[in-house]
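Participant: sequence first, then the predicted structure, then my questions.
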Amino acid sequence: MRALVARRLDGPDAIELIETDVPEPAAGQVRIKVAAAAVNPVDLAVSAGMPVEFGLTAARQQFGLGWDVAGTVDAVGPTQNDGRKTTRGGRLRIGDAAVGVADLLGRDLKTHAEYVVLDEEAATSVPRKLALTEAATFGLNGLTALQAIKALEPEPGQTLLVTGAAGGVGGYAVEIAKYLGLTVIAAASAHDEELVRLMGAEHFVDRSQDLATAVRRIAPGGVDALVDAAVVGVGAQEAVRNGGRHVHLQGGPRPPHLRGISVKQLFVQANRSDLEELVRLVDAGPLSTRVADVHPLTEAAAAYKRLAGGGVRGRLVLVP
């Protein structure tokens, strides 16, 4: 099969499309024949060596690329259920359309390939309303946003600041927060104001302004909580009230616990329960999907360079 990997860790110019064996699922795993796989900023970071630079995983000869995937289950590991090969509980069977997230940094092969093996807990059935190309775009970003908001333990009516609100994670954080009854202040570029308001933000702050000053004009005492999807750090934390809560997404040093603010550092984890919750939200309507463009796997380098160039709204999707 064909698969995209990074070996030199020099960024998009160094990614390689290789021929390799089709992987076999072990116990508790499923193999998915890939129909679509989104390209995310973390893929650019992995191709540039971020996991090694930040000590998140050891150096190795080859890093697989791709986190999101949608496709069809074509093999399962040896878990037994009534004498048949199925995943535990029979949740996914051969032939089922599935969506999943490959959250392990140090895999030799990941979802930018013709086949991928995932732990069964990292996959679930696709939303009924989505084509597979669309279904490949929400898993990683949606999980990150959902787990960030859960970590904040918010109550309806509280105020949440979301930085990077027009991006993949930030956009889903806005939509989920709105669904949960929070008042959302969105920080993004001026030209994205209409977009984030359509997502559910009640207030907008231009990210080019002094963030804390602008937010405190809207919430003078400071916001109750912060999802720092843009990884602004202390500059965004200054908008949080004393004793508030701050979720910092992985990507640099964790900000200090200033003024009694609780700071939680989040690295996304793929789990079926949260994926199923996202699927329900997609089918019910609160969560949207955005496909910016579709590229064949053979043109993956062009997609990576396009994402690295910035300005992409929605996800670029690779198809084998």
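Facilitator: Sure, I can see it.
Participant: can we go C-alpha only for contacts and neighbour counts from here?
Facilitator: OK.
Participant: now the strands: where do they sit in the stretch 51-200 of the chain?
Facilitator: Per DSSP state E, counting those that start in this stretch, the stretch 51-200 of the chain carries strands over the ranges 63-64, 68-76, 80-81, 84-85, 97-101, 115-119, 123-125, 159-163, 183-188.
Participant: for the fifth one, name the packing helices and strands.
Facilitator: By that I understand strand 97-101. Strand 97-101 is packed against strand 68-76, strand 123-125, helix 139-152, with contacts defined by 3 or more CA pairs under 8 Å, 6 or more residues apart in numbering; DSSP states H and E.
Participant: contact partners of that strand?
Facilitator: The contact list for strand 97-101, computed with CA atoms under 8 Å, 6 or more residues apart in numbering, reads 32, 67-73, 92, 118, 122-126, 135-136, 139-140, 270, 275.
Participant: use this one as the comparison:
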Amino acid sequence: MKAIGFTRHGAPEVLETLELPDPTAGAGEVRIRVRAASVNPVDAIIRLGLFDGMVADDRHPLVTGMDVAGTIDAIGPDQPDGFDLAVGDAVIGFVVPSGSHGGYSEYIVLPSLSVTRMPSNVDFVAGASFLSNALTAELTLEALALPSGSTLAVTGAAGAVGGYLVELGAARGLVVIADAAADDEKLVRGLGATHVVRRGAEFVGDVLDVTDGRGADALGDGAILTDAVLPAVRDGGQIAFYLPTDVRPDRGITPFHSYVMRSATRHDAIERLARMVERGELTTRVAEVYPADDAVAAHQRLEQGKLRGRQILTF
């Protein structure tokens, strides 16, 4: 099968077309003929050699990609209770990249618990655009366990994880205080933000103003600003981080360190998010679409930043 990967770390140009053996579905697994795969920032982190435990060389190519959409073309034995998919069904899946096992592939084998029926109202491109980021946000909100009416501040609210924090937080009845540049304010309000505040140096002061000086009950740091935004959190509040950090909050603030790959088989959450998309309660945002052979160009554009939505590779 064709896959897009690399045998050395570095700039986008290290990406190349690889020929790999077709994978086989084992017990509790399905094989998907991939039609679309998303490009996420973590893919670039792996490509650059900055992800612990993932090292490429000539004998061990790496293939990245965490979100796929396609059709089931093989089903292994011993499926989990409640499994109701068939060969030919359109599905989406969450991928934990490991070695040459990654979403940038024509075929991928996944645990059935990592797969669910594709929302009926989207195509493969949109189907591949949301799962890992929405799951990251969903698991964050589960961990924060904020009661309805609590305040959630969000940095990077126009981005993928930040946008889903806004959308899913609003659906939980939270008062969402989200940052946005002027040209993103309409987008962020449309996702359900209660208050839109300024990005950057003014963010902390704006959050404190909105909360009458108290600070937010919790903060999802989608923009990876870490200690710079801690003053926006109230004493005894919570903050969610999305990259490894040495920051140790004071004032009784509890950190949550997100690592969505540990939850790849959270089928209940994966299914819930897919059905929210199907009901129009959760958005899909596609920034750009590239043929898989143009993955280098996709990664070059990723490095420029300011994307609103996910880039998608098609197979």
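Facilitator: Okay, I see it. Nothing here was measured: the structure is a model prediction, and the numbers come from that model.
Participant: could you tell me the TM-score of the two chains?
Facilitator: Once the chains are laid over each other, their TM-score by TM-score structural alignment, normalised by the length of the second structure reads 0.94; 308 aligned residues with a CA RMSD of 1.5 Å.
Participant: mind jotting down where the helices sit in the stretch 201-315 of the second structure?
Facilitator: Here the stretch 201-315 of the second structure has its helices, by DSSP state H, counting those that start in this stretch, at 203-210, 267-278, 295-304.
Participant: between the ones you listed, which gets nearest to Ala36 of the second structure?
Facilitator: Closest approach to Ala36 of the second structure among those (CA to CA): helix 295-304, 12.1 Å.
Participant: whereabouts in the first structure does that closest one align?
Facilitator: The alignment of helix 295-304 of the second structure onto the first structure (TM-score structural alignment) covers residues 300-309.
Participant: quick one: buried residues of that stretch?
Facilitator: Ala300, Ala301, Ala303, Tyr304, Leu307, Ala308 (16 or more other CA atoms under 10 Å).
Participant: what sits closest to the fourth one if chain neighbours are left out?
Facilitator: In other words, Tyr304 of the first structure. Pro12 (5.7 Å; CA to CA, 6 or more residues apart in numbering).
Participant: what's the answer for the second one, then?
Facilitator: Distances taken as CA to CA, 6+ apart put Pro12 closest to Ala301 of the first structure, at 6.2 Å, once the chain neighbours are dropped.
Participant: and the one you found? What does it align with in the second structure?
Facilitator: Match for Pro12 of the first structure (TM-score structural alignment): Pro12.
Participant: in contact with that match, which residues?
Facilitator: Arg47, Val296, Ala297, His299, Gln300.
Participant: shared with the first structure, which of these?
Facilitator: Here is what carries over to the first structure from those, by both residues aligned by TM-score structural alignment, their matches' CA atoms under 8 Å: Arg47, Val296, His299, Gln300.
Participant: ok, now which ones touch the spatially most central residue of the second structure?
Facilitator: Centroid check for the second structure by CA atoms, centre = their mean gives Asn133 as the closest residue, at 2.0 Å. Residues counted as contacts of Asn133 of the second structure (CA under 8 Å, 6+ apart) are Ala160, Val161, Tyr164.
Participant: now the equivalent of it over in the first structure: how far from Lys85 of the first structure?
Facilitator: The alignment partner of Asn133 of the second structure in the first structure, by TM-score structural alignment, is Asn141. Asn141 of the first structure sits at a distance of 31 Å from Lys85 of the first structure (criterion: CA to CA, to the nearest Å).
Participant: likewise for Val268 of the first structure?
Facilitator: According to CA to CA, Val268 of the first structure and Lys85 of the first structure sit 29 Å apart.
Participant: neighbour count winner among the two?
Facilitator: Val268 (20 against 16; other CA atoms under 10 Å).
Participant: and the more buried one, how close does it get to Ala145 of the first structure?
Facilitator: In terms of CA to CA, Val268 of the first structure sits 9 Å off from Ala145 of the first structure.
Participant: residues touching the equivalent of Val263 of the first structure over in the second structure, list them.
Facilitator: In the second structure, the residue paired with Val263 of the first structure is Pro255, using TM-score structural alignment. Applying CA under 8 Å, 6+ apart to Pro255 of the second structure gives the contacts Gln238, Ile239, Ala240, Phe241, Arg248, Pro249.
Participant: tell me the most packed of these, by neighbour count.
Facilitator: Ile239 (27 neighbours).
Participant: and that residue, what pairs with it in the first structure?
Facilitator: Ile239 of the second structure maps onto His246 in the first structure, by TM-score structural alignment.
Participant: so how far is Ala219 of the first structure from that match?
Facilitator: Distance, His246 of the first structure to Ala219 of the first structure, using CA to CA: 16 Å.
Participant: same deal with Leu297 of the first structure?
Facilitator: From Leu297 of the first structure to Ala219 of the first structure the distance is 46 Å (CA to CA).
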